[in-house]
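Asks: Sequence and predicted structure are below.
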Amino acid sequence: MTDLDRLSAYDYALPPELIAHEPAERRDASRLMLVDRAAGAIRHETFPALVDQFRPGDCLILNDTRVLPAKLHGFRTATGGKWDGLFLREDSPGRWILIGQTRGRLQEGETLDLVSSDPAVATPLRVTLAERRDGGEWLAEPHSTDSFLSLLDRYGAVPLPPYIERAEERAEDRERYQTRFARHPGSVAAPTAGLHFTDDVLAAIRAKGIEIGYVTLHVGLGTFRPVSAEQLADHAMHSEWCGLPEETSALIQRTRAAEGRVVAVGTTSVRTLESAAAAQNVDAGELAPWSGDTRLFIRPPYRFRVVDAMLTNFHLPKSTLIVLVCARAGYDLTMQAYREAVENRYRFFSYGDAMFIQ
């Protein structure tokens, strides 16, 4: 019997050539695995077939976070040593939280000169490292009164996952590593299950009478950090901000009253909805607006209060994301689905194919 409390249970063999380094030619050209929990059945389709999976009364919940051009490159002012890092968030106006790497040990009070990949931006942005924080983070102060969004737009690049190797940012990256419905800037990684949706697919879903609601979860540093503890109970999730607006909580209440299903797109939407329910200690029919930081780690066994079905991509072995999928679909069915995905040459990870669990 598999010990589902151990990280090693969530490993699988993935041929490296199945990792998608480029997006599909069209967003909706990806493949779609349909996983039926009740029947224990798996079918293989293409993404537009998702439209046919909705039932009258269902609703669709999307994460409308917008990915920041958060990847930064520069040099230590004093030594000229190379520095590469990420903007994580604005702590307060004019005070950033950064993480990065360089040779040697950075000192409080030291400055960095951030450079742009845009030849039109010739002057570096100087940043003072004001305070060392836990987890390798720095409180930094840019020498500019411009907004952080304006500065990142000039000096930042798309924070593609580390396994997608790019010598430099491509013009199309800023559009393709962003959902069509992204509105609220704040993420350092895309909610990748949403990348498959085109305006036509969303219109087809609405044409079936399916209402669409939005939540926001700003994907943070935890996306890049592997699970280091073998016992899942010992793993501390990185905090991420999320919010459930009033119109979406009202939609979910209507959906539950009509005996429809709440269909969540991506693990980020799932965690937002379940975090809101856990914070209020209610189920979907009583869910009220909510916002706050979440460290919710969904792992087997877990009772879902809100989410009835979910769309997700294929995730890294031994990640918190595949653990969440196992909690939703069941361990044995999830691992069978991953074996079939490998056998059928599905594309994996951020730019890969999708799985619909119902």
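Replies: Here it is on my side, so go on. Model, not experiment: these values are computed from the prediction.
Asks: For the rest of this, base every contact and every neighbour count on C-alpha atoms.
Replies: OK.
Asks: now the strands for the stretch 101-250 of the chain?
Replies: With strands called from DSSP state E, counting those that start in this stretch, the stretch 101-250 of the chain shows them at 111-114, 125-132, 137-142, 184-187, 211-217, 240-244.
Asks: so which of those gets nearest Ser8?
Replies: Closest approach to Ser8 among those is made by strand 240-244 (25.2 Å; CA to CA).
Asks: same for the closest one, what does it pack against?
Replies: If you count contacts as 3 or more CA pairs under 8 Å, 6 or more residues apart in numbering; DSSP states H and E, strand 240-244 packs onto strand 211-217, helix 266-280, strand 290-294.
Asks: buried ones in the last one?
Replies: Using 16 or more other CA atoms under 10 Å as the burial criterion, the residues of strand 290-294 that qualify are Trp290, Ser291, Thr294.
Asks: again with the second one
Replies: The neighbour-count check on helix 266-280 (16+ other CA under 10 Å) flags 266-278 as buried.
Asks: Quick one: work out the angle between that helix and strand 290-294.
Replies: Orientation of helix 266-280 against strand 290-294 (axes from the mean of the first three to the mean of the last three CA atoms, to 10 degrees) gives an angle of 110 degrees.
Asks: other SSEs contacting helix 266-280?
Replies: The helices and strands touching helix 266-280, judged by 3+ CA pairs under 8 Å, 6+ apart, are strand 59-63, strand 211-217, strand 240-244, strand 290-294, strand 309-313.
Asks: Give me the most central residue, this protein.
Replies: Computing the C-alpha centroid of the chain and ranking residues by CA atoms, centre = their mean puts Pro191 first, at 3.4 Å.
Asks: wait, what's in contact with that one?
Replies: Shown in contact with Pro191 (CA atoms under 8 Å, 6 or more residues apart in numbering): Asn63, Thr65, Thr179, Val219, Gly266, Thr267, Thr268.
Asks: can you check Gly352 too?
Replies: Gly352 neighbours (CA under 8 Å, 6+ apart): Ile19, Ala20, Pro23, Ala24, Ser30, Asn313, Phe314, Tyr346.
Asks: go with 7 Å
Replies: By CA atoms under 7 Å, 6 or more residues apart in numbering, the residues touching Gly352 are Ala20, Asn313.
Asks: do the same with His44
Replies: By CA under 7 Å, 6+ apart, the contact list for His44 reads Leu32, Met33, Leu34.
Asks: repeat that for 6 Å
Replies: Met33 (CA atoms under 6 Å, 6 or more residues apart in numbering).
Asks: okay, now the one to match up with it:
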Amino acid sequence: MKVSDFDYYLPEELIAQHPADRRDESRLLVYNREIKNVEHRVFKDIVEYLRPGDCLVINDTKVIPARLLGNREDTGGKMEFVLLNQKEDDIWEVLVKPGKRAKIGTVFVFGDGLLKAEIIDTTDAGGRIVKFKYEGIFEEVLDKIGIMPLPPYIHEPLKDRDRYQTVYAKYDGSAAAPTAGLHFTEELLNEIHNIGIDIAHITLHVGLGTFRPVKVDNIEEHKMHSEIYHVTEEAANMINNTKKRGGRVIAVGTTSCRTLETIGGEDGYVHAGSGETDIFIYPGYKFKIIDGLVTNFHLPQSTLIMLVSALASREEILSIYKTAVDMKYRFFSFGDAMFIF
């Protein structure tokens, strides 16, 4: 299967540059796989498609202001870091730009000296391992001088940093938001809970690899980036009890989906735990856990549209995307959503 098989035409003006005025009033395309029916709704209408006994699985990771702009200590040359993941205390893997300035032993300064970083190693993917030096608490320093690492296709500044967080974001660690969750408000989640639907919290820290293009022709040769997940016994029991009583497990976002399919056994049940996942889901994959997916509209030729095309068929998804383009849905991180079940 070729990467080009997942291409589609998207006018640039349909790439959302800012969030909807209200989270739950973005548009919602609903696709029923069984009867192959498409409906066009508003996101808060999703309650009409959920059933008592279902379980909604949400990713409670929190985006950190992972983009740092600074200078080389000795020459003053400009440098940009994006934090990817924490290796140990004060040691992080980062993306650097420009890379030619980030040689081992070089020191960079951020926030007028609030934060310093020394390059101590390189990575196979072209990143760097750095050791940070600062006074106080790292998270507080980062909150003062860091910038939200918006995707490269968003060119307008973010006026409200909270709009790139879900309302249930809890655990620091992501370099990008689990964007399907951006549509939920606390009121909508309460309404969903009150009609008898369980809400399970899991954590997968989203890396910037989610935006990296697939660089091979055959998708089977693509190597996914690795991301860290945590699933508690409470969440696993909630999901498994849903399965036992015949309810549906509905993943909010591809991150929740990938986590569930990673921890799922062939018996159709999940197992609590922590680890890293590099699972790559594309057409031909047999889902073990999820019965439905809430997701945004994804980039052409991306691993995310491949995942969605595994839940429905590639032909169905491309047809749905063409409909979404024709009806001027808003695409990508700040765009509209679809619910597939």
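Replies: Cool, the structure landed. Predicted model, so just to flag it, every value in this text is computed and none were measured.
Asks: tm score of chain vs chain?
Replies: After superposition, the two chains reach a TM-score of 0.97 (TM-score structural alignment, normalised by the length of the second structure), with 341 aligned residues with a CA RMSD of 1.4 Å.
Asks: related to what we said a few turns ago, columns distance to Glu259 of the first structure and mean neighbour count on top of the strands of the stretch 101-250 of the first structure, output as a markdown table?
Replies: Formatted as a markdown table, the strands of the stretch 101-250 of the first structure follow (distance: least, CA to CA, whole Å; neighbours: other CA atoms under 10 Å):
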| stretch | distance to Glu259 of the first structure | mean neighbour count |
| --- | --- | --- |
| strand 111-114 | 53 | 22 |
| strand 125-132 | 51 | 19 |
| strand 137-142 | 46 | 21 |
| strand 184-187 | 31 | 20 |
| strand 211-217 | 14 | 22 |
| strand 240-244 | 21 | 21 |
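Asks: Switch these over to a markdown table; also include distance to Gln101 of the first structure.
Replies: Converted to a markdown table, the strands of the stretch 101-250 of the first structure look like this (distance: least, CA to CA, whole Å):
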| stretch | distance to Gln101 of the first structure |
| --- | --- |
| strand 111-114 | 12 |
| strand 125-132 | 13 |
| strand 137-142 | 10 |
| strand 184-187 | 20 |
| strand 211-217 | 26 |
| strand 240-244 | 22 |
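Asks: between those strands, which gets nearest to Ala38 of the first structure?
Replies: Among the strands of the stretch 101-250 of the first structure, the nearest to Ala38 of the first structure by CA to CA is strand 211-217 (24.7 Å).
Asks: Helices of the stretch 1-150 of the second structure, start to end?
Replies: 138-145 (DSSP state H, counting those that start in this stretch).
Asks: rewinding a little: and which of the buried residues of strand 290-294 of the first structure is nearest Tyr163 of the first structure?
Replies: The shortest approach to Tyr163 of the first structure among the buried residues of strand 290-294 of the first structure belongs to Thr294, at 26.5 Å (CA to CA).
Asks: Would you mind saying which of the strands of the stretch 101-250 of the first structure lies nearest Gly100 of the first structure?
Replies: The closest of these to Gly100 of the first structure is strand 137-142. By CA to CA, the value is 7.8 Å.
Asks: hmm, who's touching the closest one?
Replies: Counting by CA under 6 Å, 6+ apart, 94-99, 126-132 sit against strand 137-142 of the first structure.
Asks: longest strand of the second structure?
Replies: Counting residues, the longest strand found in the second structure (DSSP state E) is strand 78-88.
Asks: What range does that strand cover in the first structure?
Replies: Using TM-score structural alignment, strand 78-88 of the second structure corresponds to residues 82-92 of the first structure.
Asks: residues of that stretch that come out buried?
Replies: By neighbour count on 16+ other CA under 10 Å, the buried set for stretch 82-92 of the first structure is Trp83, Gly85, Leu86, Phe87, Leu88, Arg89, Glu90.
Asks: just how off-centre is it within its chain?
Replies: Put simply, stretch 82-92 of the first structure sits 18 Å off its chain's centre (CA atoms, centre = their mean, to the nearest Å).
Asks: so what's Val51 of the first structure up against?
Replies: Applying CA under 6 Å, 6+ apart, one finds that Val51 of the first structure lies in contact with Ile205.
Asks: That one maps to what in the second structure?
Replies: Match for Val51 of the first structure (TM-score structural alignment): Val47.
Asks: Pull out the buried residues from stretch 213-230 of the first structure.
Replies: Using 16+ other CA under 10 Å as the test for burial, stretch 213-230 of the first structure gives Gly213, Tyr214, Val215, Thr216, Leu217, His218, Val219, Gly220, Leu221, Gly222, Thr223, Val227.
Asks: could you measure the fourth one against Pro191 of the first structure, distance?
Replies: Taken as CA to CA, to the nearest Å, the spacing of Thr216 of the first structure relative to Pro191 of the first structure amounts to 10 Å.
Asks: what's the counterpart of Asp199 of the first structure in the second structure?
Replies: Under TM-score structural alignment, Asp199 of the first structure pairs with Glu186 in the second structure.
Asks: what separates that match from Tyr168 of the second structure, distance-wise?
Replies: 8 Å.
Asks: Name the residue in these two with the higher neighbour count.
Replies: Shown here are Glu186 of the second structure and Tyr168; by other CA atoms under 10 Å, Tyr168 has more neighbours (18 against 12).
Asks: Would you mind confirming that Ile99 of the first structure makes contact with Gly85?
Replies: Yes - contact criterion CA atoms under 6 Å: Ile99 of the first structure and Gly85 qualify, at 5.4 Å.
Asks: which pair in the contacts of strand 137-142 of the first structure spans the largest distance?
Replies: The distance between the two most remote of those (CA to CA) is 17.4 Å, for Arg126 and Arg132.
Asks: Count the residues that sit near Met306 of the second structure.
Replies: Using other CA under 10 Å, Met306 of the second structure has 24 neighbouring residues.
Asks: which residue packs closest to it, ignoring adjacent ones?
Replies: Excluding its sequence neighbours, the residue lying closest to Met306 of the second structure (CA to CA, 6 or more residues apart in numbering) is Tyr282, at 4.9 Å.
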